[in-house]
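Asker: Give me coordinates for this.
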Amino acid sequence: MKKDQIKNNYYEAVNGEWLEKAVIPGDQPSVSAFLELHLGIEKTLMDLTSRWEKEKSSLSKNLQKYIDLYQMTKDFEKRNQLGTKPFDIVSKKIEKLNNLKDLKDVFKELTLEDLELPFGFMVMQDFMNSNNQILYFGAADLFLPDTSYYKDEKQKAQLISLFTMTSKQLLALYGYKEETIDKLIKDALAFDELLVPVTKSSVEKADYVKMYNPLSKKEVQELTNNFDLMAMAEALVNEDVDQLIITNLDFIKAFDDIITDDNFSIIKAWMILSNAIKFASDLTDEIRIAGGAFRRALSGVKEAQSQEKYAFYQAYNRFGQVVGLHYGETYFGPIAKKDVEVMVHEMIDVYQERIKNNTWLNEETKEKAVKKLSTLNVHVGYPDELPPYFDQFKIKGYDNGSDLIQERLAMTKIINVYNFKQYNKEPNRNLWGMPASMVNAYYSPTNNQIVFPAAILQEPYYSLKQSKSENYGGIGAVMAHEISHAFDNNGAKFDETGSLNNWWTEADLKAFNKKSKDMIDLFEGVETGYGQCNGELTVSENIADSGGLRCALEASKNSGHHNFEEFFQNWARVWRNKSSIEYSQLLLKVDVHGPSILRANMQLSNLPEFQEFYEISDKDNMYLPKEKMVSIW
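Answerer: Below you'll find the model as predicted:
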């Protein structure tokens, strides 16, 4: 690495050669350290799937079902032969609706089958009592990915034009006539426009505690005279419901102005178009490709996935937890699981010490924070159990008159019936939110739980071939990042039980909010080469990155094998990323994670040890004055 490059753009100094050579796959919007691992796992799982086809009888029952579904998804000859006929089961349900009463009569059925509806319910943990699960209510998503796209008239016109063009092409393939298509799209966009003023932006959604707005049964009924929401809620959970958690108060306050019989024709058009897009992936190859055209254009993806890869994912996405468990047990195993668990607990211990030695918290708050850390629930590698609904799945197959949409509706209904049965029940905290074969990690505030799937526990994040410092700069920082989410601007509002509860002293909360604002200011408006960073949107992840990096550095220094350069280099290495300009600009508007170049450079600039080790001066771009540095955890 060149010395001047180190001091001016550390991310490029470390990743320059990779950035020059890296090629974004045609069916992807970007390539990154994450994606490289993902593609390796993808190949492993696709090879496994091909092998399993030949030895199906030796597999577990649920893996046999996975193979049965895969053999349906990859039979594009049969899919093309069936044409749009499988969609009739969906379109007929919508076409026969003429008013809100008709929608009410079938609302439960359509919800359980997960058809696109203008509003809906979900069972999630109660923020105020994490040992119980309750009903949340919200509106459908917009056609464009964020409300900001609707505020810029020029950008809105361009994207709506693109959406209209791709929707026309798709509906024509479904067999709709041109006149019908034009009216359907016009009406669907009219309903979408009604949702814009009552939809939260990505920045607002990032403060997810604000989605917790309890309304009593009476309050809901007073706001929703046009449609009996409480009756629908009670039908879904098969018991009395005394309140709903409203994820967006603006929508329910405007409910009776938007959800009306006068508007039903545009609601119905919205449902037809939305479901045509949703189920396109289950039909012919031409329709599948057309159905994803708008999303690909938004992200700058050059081509649709190959038939082979798409067929794999169609089956895998239904059975990801089942396939993931096999992957974790086979390719990760109990020995590595134990080794990584030890490392996680080591990071927790370092974090506890950092909190105890913290200079801006009072003792009372420190004790609560340490208690939260000591009860942190750690899951590594693969889960101990899977959701029980996989056992209920039955793949009928083409020979028995089934098709991919029938299979999808049946499996979705089983999952949703199970989920709604969890109403007023204690959650099973052993269940994971992602498969073990996913390259990712997460913190759950309502479970006070961190999860590290086996897939991420590979080079450059973690490897026995790497030095201790490299592993600390990679997976160690990721681990501490997830721990830090327990204390970011959202996670800090939940206590050690996972319930929404202010455990801070007034003075400490004020100090924390000030530091959070400083973190927002540190990233706000920083140029990335494809637009400016939104400090408010990315604040939770930036707090977690900062805390994770500091904690991992301390653990590395305590290890007896510390090397600053190896640590810093691997931190920069794990964020290497090359994206299409369209995707980069999209993420700036909707992603709570900061751009990769800032996650690498800004977080290192914000570290005194980095400045001292490389002797960074005020003449260097990597320089950040000490008075501007933000240290929270």
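
Asker: alpha carbons only for contacts and neighbour counts from here, please
Answerer: OK.

Asker: So for the helix ranked longest in the chain, what gets flagged as buried?
Answerer: In the chain, taking DSSP state H as the definition, the longest helix is helix 333-356. By neighbour count on 16 or more other C-alpha atoms under 10 Å, the buried set for helix 333-356 is 337, 340-341, 343-352, 354-356.

Asker: Likewise for stretch 560-567?
Answerer: Buried residues in stretch 560-567, counted by 16+ other C-alpha under 10 Å: 562, 564, 566-567.

Asker: okay, how far is it across that stretch, tip to tip?
Answerer: End-to-end distance for stretch 560-567: 13 Å, by C-alpha to C-alpha, to the nearest Å.

Asker: Return the distance of that stretch from the chain's centre.
Answerer: 33 Å (C-alpha atoms, centre = their mean, to the nearest Å).

Asker: and which of the buried residues of stretch 560-567 is nearest M411?
Answerer: Nearest to M411 among these: F567, at 45.8 Å, using C-alpha to C-alpha.

Asker: Proceed likewise with the subsequent sequence, for comparison:
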Amino acid sequence: MIKLKNYLLVGAMASTGLLVSCESTQDSAQEESEVVSLDLNLRDTTVAPNNDFYRYANGGWLDKTEIPSDRSAWGSFHELFEYNEKVLSFVLEEATKGELYDENSNEIKAANFYASGMDSLGIEAQSAEPLKPILAQIDQLQSKDELGNVLSSLQKISVTPLFNIYVGIDDKQTDSYIMNVTQSGLGLPDRDYYFREDQTGQDIIAGYKTYITKLFVLVGEDSAVAATKAENIFALESKLAENSMTRLERRNPEATYNKISLAELQENSNWLDWKSFFAGIGVEEISEINVNQLEYISQLSEVVEGSELDDIKDYLKVRFISPNTAYLSNDFVMAAFDFYNKQLSGQQEMRPRAKRMVNSTNGNLGDALSKLYVDEVFPPEAKEKCLEMVNNIKDAMHKRIDQLTWMSEETKKEAHTKLTKLKVKIGYPDEWEDYSSIEISKDNYIQNRWNANAFDNRLNWGKLGQPIDPDEWHMAASVVNAYYNPPANEIVFPAGILQPPFYNYKADDAVNYGGIGAVIGHEITHGFDDSGRKYNHEGELKDWWTEDDAAEFERRAQVMVEQYNGFKVQDTLNVNGKLTLGENIADLGGMLIAYDALQMYFEKNGRPGKIDGMTPEQRFFMSQATLWRGKYRPQLEQQLLIQDTHSPGKFRVNGPVSSMTEFYEAFDIKQGDPLWRSQEERVDIW
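Answerer: Predicted coordinates for the structure are as follows:
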């Protein structure tokens, strides 16, 4: 532990305030250091809280912070992500020293993966050579009837042209797994990009075609021929995009649940021998399939039949090359960077190779690094205290349900049952994935990537016919994120997000409840947002609402939609209130129940006085506001407005607090103030 602390203190992160982690230590120097749980110097006191609370809480930080040149955004999440990178880098270095681990251990697998990515000379020498076997397989296609073999080969290594597949819990039969088939295969971030007619949209389309052209040139194609291929591929992808569900449509779980038999799938989409395709990936016994986007999959027959075989082959090549560019020589890396990072996101410089390789290793062999990460930064006492907070917040949610005036007792009873049965996972899984069967060498980066993907897919597809694994995690423990999983009715908080500024067990309770408490409340509320509310206490996609209660929920949710539609981000670009509705409901609900839980905690343990001149309630709201501080390059901001279901940080702060009486009381908000809303304008759901 002490060695890790000393290692981190040498780095640039020493000035960020993120070094106080959720761990105890016997190092006297660490014990004597001041715990800064809320840095009030980062405020802008020239702005009143009743005017723009986001600016008041974060203005000092916003004024002095520049987005690093190797980033397209910077904020609290990025600061913690950067800290976690340093921890992961440290544990990787330690894994390679001495004889601490067996040669076939997870730790050595991770060390070898990292080493293969750092072998830049070896990767440059390989150039496009690793791509040739699969490119040749695509070239050898003589007819569209032979597509199945190629698609099976690509799916095994997580290349998903035309469609994607995965095994998950059956939304309407949650004691079993089901194979899912989904739309896939677009190179632009969202289907809407293919139809943009504004100048920025046209520039992006032109840039995408240039990118495709570069990829073909890099594998030996003539530039003029490559440009023609790019035009044809874009036309083919445009057909796929036209048939694709929008992001908003995909938020409706009822619209994406279409369980059919294998025979019905074959009848609906007869361009592919589906039974042979599944056999090609090792799935022999399959009877039922959920087709998430049924119309899209049905229309694939028309798209494939209406396209030239050569165009389909070129499309498959691009879809194979593009997701693998990061694992190839620098010319491939830069081609992808220039389009996806620079043009689409505004990032100015490539991140240092060592940082990219740390994240690549963690992304491909997450459990190997995460176990080492957890050992360093997340002791049992931090997990215990966080679990206590979760239980307090669940109790507060039960109380809020009881107090709802708009919901019937019948629906309340079901809501209580769902909340009672909500499963909670904190920090890390009870058992770590065993990577001993994966071949990971020190000198073949892209093959390591494919081997890791093939391993993950075998595990996923192998769940068919097996009992539900209640201990399964869908995120590595080192990830700075959290999630609610509807069919499992569970909330999951990896150790990666249970660090300052989100969680600091040495901080005052108001700061922790306003920080990770609001995040916990957010994930709990996802079980009751416009999408999550459609799942019952068993995780089944089954209506448990009375007709009147459902209608009243929709009416109240519409108030929020209209409120967020009015939030301007850039010029004429506003937040999409419908697309972001679920996250906005969770933001407000999370703050409300975290606030209530804090008050319940004070009732049991006593209410503290002011700290740094601020009441506990004010510190609660200040803590929450600091979570969402961030700066974005304009290109990325525009991209997120199209595809992100979360609102920009400013409105994740000002939006919820403008509907909270508790905030009005804490900061003396009065009628006429910019953040004041009438009772009719305030959102009142949970």
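
Asker: that older thread, tell me the counterpart residues of the longest helix of the first structure in the second structure, please.
Answerer: Aligning helix 333-356 of the first structure against the second structure (TM-score structural alignment) gives residues 379-402.

Asker: Same check on stretch 194-206 of the first structure?
Answerer: Against the second structure, stretch 194-206 of the first structure falls on residues 239-251 (TM-score structural alignment).

Asker: May I see the buried residues of the matching stretch?
Answerer: 239-241, 243-245, 247, 251.

Asker: now do stretch 565-572 of the second structure
Answerer: 565, 567, 569.

Asker: Pull the number of nearby residues for the closest residue to S32 of the first structure other than its chain neighbours.
Answerer: Excluding the flanking residues, the one nearest S32 of the first structure by C-alpha to C-alpha, 6 or more residues apart in numbering is N577, at 4.2 Å. N577 of the first structure: 20 surrounding residues under other C-alpha atoms under 10 Å.

Asker: corresponding residue for N577 of the first structure in the second structure?
Answerer: Looks like N577 of the first structure aligns to G630 there (TM-score structural alignment).

Asker: now that match: how far from W61 of the second structure?
Answerer: For G630 of the second structure, the distance to W61 of the second structure - C-alpha to C-alpha - is 9 Å.

Asker: coming back round to it: mind checking the end-to-end distance for the match of stretch 194-206 of the first structure?
Answerer: Using C-alpha to C-alpha, first and last residues of stretch 239-251 of the second structure are 22 Å apart.

Asker: Run the chain-centre distance for it.
Answerer: Relative to where its chain is centred, stretch 239-251 of the second structure has its mean C-alpha point 19 Å off (C-alpha atoms, centre = their mean).

Asker: what comes into contact with it?
Answerer: With contacts defined as C-alpha atoms under 8 Å, 6 or more residues apart in numbering, stretch 239-251 of the second structure is touched by 162, 183, 185-186, 191-192, 194, 255-256, 293, 295-296, 299-300, 303, 531, 578-579, 643.

Asker: Which members of those residues are positioned in helices?
Answerer: Counting by DSSP H, the part of these found in helices is 295-296, 299-300, 303, 643.

Asker: which one of the residues you listed is nearest S152 of the second structure?
Answerer: Closest approach between these and S152 of the second structure, by C-alpha to C-alpha: L300, at 16.7 Å.
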